[in-house]
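Engineer: The sequence and its predicted three-dimensional model are supplied below.
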Amino acid sequence: MCDYRRTHVHGRLCLSPDVTGEAQRRAGALNCDTTEGHGDMTPSWDKSFESILRSLLRGLSDDAPLNPDQDLASLGLDSMASVELLLNLEETYAIEIPDELLQPATFATAGALWQAVSGLRSVEPKA
């Protein structure tokens, strides 16, 4: 498993492998747990979140439920779609997902991703 960091190449956002492990160390220091279980299987996210995800999951039919523990990669979320997903979430929720959360675990399931997004939404902006 590889962590990622946000970089910009020629003005374009890229997610680059973090071979130093710095992102993981920072996430540990910040206590960012993106792997918490979702035992009740009831999605707690809003319609915008699900709409954004569904638009990028080629392997999920329109009438199929999206469960918190479903593997997003198996539903068609690849690296290019992950970048688009990141940008759409940041724009929709007026957040910036920090480098510490740019890990495969954050984007592994809808539940893990919503946990990260909802946690950032509840953080008060610094004055």
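Structural biologist: Alright, I've got the coordinates.

Engineer: Please count neighbours and contacts with C-alpha atoms only from this point.
Structural biologist: Noted.

Engineer: Report the buried residues of the longest helix that the chain contains.
Structural biologist: With residue count as the measure and DSSP state H as the assignment, the chain has helix 79-93 as its longest helix. The neighbour-count check on helix 79-93 (16 or more other C-alpha atoms under 10 Å) flags A81, S82, V83, L85, L86, L89 as buried.

Engineer: For that helix, name the packing helices and strands.
Structural biologist: Using 3 or more C-alpha pairs under 8 Å, 6 or more residues apart in numbering; DSSP states H and E as the contact test, the elements touching helix 79-93 are strand 12-17, helix 47-56.

Engineer: out of these, nearest to A112?
Structural biologist: With respect to A112, and counting by C-alpha to C-alpha, the nearest of the helices and strands packed on helix 79-93 is helix 47-56 at 12.4 Å.

Engineer: same for the closest one, what does it pack against?
Structural biologist: Taking 3+ C-alpha pairs under 8 Å, 6+ apart as the contact definition, the neighbouring helices and strands of helix 47-56 are helix 79-93.

Engineer: second one coming, line it up with the first:
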Amino acid sequence: MQRPSPRSACESKARAALLAPHPLTRSTTSSTSSTESSASSTSCYYAPPPVQDAQRFLKPSALVRQYTLQGARCGLATGYDKRAHVIRIRAEGEQFLLELPDLQSVVYWIEAIQAAVDVSLDLDERPMPTGPTYPRHPADR
């Protein structure tokens, strides 16, 4: 059995990510089960409609440059006032601004990118996680 090359594995992951349900696009449906007499409301998340030419961006020939997330920083672009819901990503000395449709998407993207940055370093090089630090009560000193 032949193992897929890293490039084809990355391409298949990228395709799966494009076609996977987006956790912030919500659709509410109502269904009735044959065992239950009452209708229950369920909340499902569906991907937004895919871009018609999304497949052309998945080709290796369309790749201009790759960036590593090692040492990258991500946060809200507070100094950028031209548009709302913009995040700033700094990676490998370059800066990227991403505009998102709403505040929920901004929070989702920042958390996802920061989680990816946290696991991008080797285990030996990662800093130990620190919990939240709370000030001590004056009587405890």
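Structural biologist: Yep, it's here. These figures come from a predicted structure and were not determined experimentally.

Engineer: Just the TM-score for the two chains, thanks.
Structural biologist: Superposed pair, TM-score by TM-score structural alignment, normalised by the length of structure 1: 0.28. Supporting alignment: 59 aligned residues with a C-alpha RMSD of 4.7 Å.

Engineer: circling back to that earlier point, so the longest helix of structure 1 versus strand 12-17, what angle?
Structural biologist: Following axes from the mean of the first three to the mean of the last three C-alpha atoms, to 10 degrees, one obtains 120 degrees for the angle between helix 79-93 of structure 1 and strand 12-17.

Engineer: moving C-terminal of helix 79-93 of structure 1, what's the next helix or strand?
Structural biologist: In the C-terminal direction, the helix or strand that comes right after helix 79-93 of structure 1 (DSSP states H and E) is helix 110-121.

Engineer: Pull out the buried positions in that next one.
Structural biologist: With the criterion 16+ other C-alpha under 10 Å, helix 110-121 of structure 1 contains buried residues A110, G111, A112, L113, W114, Q115, A116, V117, L120.

Engineer: Next, the buried residues of the biggest helix by length in structure 2.
Structural biologist: Residue-count comparison of every helix in structure 2, with assignments taken from DSSP H, identifies helix 103-118 as the longest. Across helix 103-118 of structure 2, burial judged by 16+ other C-alpha under 10 Å covers S105, V106, W109, I110, I113, Q114, V117, D118.

Engineer: right, and the pair among these with maximum separation?
Structural biologist: Of all pairs drawn from the buried residues of helix 103-118 of structure 2, the widest gap by C-alpha to C-alpha lies between S105 and D118 and measures 19.7 Å.

Engineer: and the helices and strands packed on helix 79-93 of structure 1 as TSV, adding mean neighbour count and distance to L30 of structure 1?
Structural biologist: Listed next are these as TSV, based on neighbours: other C-alpha atoms under 10 Å; distance: least, C-alpha to C-alpha, whole Å:
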stretch	mean neighbour count	distance to L30 of structure 1
strand 12-17	14	20
helix 47-56	15	25
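
Engineer: I'd like those laid out as TSV, including distance to R6 of structure 1.
Structural biologist: Written out in TSV, the entries for these read as follows (distance: least, C-alpha to C-alpha, whole Å):
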stretch	distance to R6 of structure 1
strand 12-17	5
helix 47-56	20
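
Engineer: Which of these sits closest to Y4 of structure 1?
Structural biologist: Comparing those by C-alpha to C-alpha, strand 12-17 comes nearest, at 4.5 Å.
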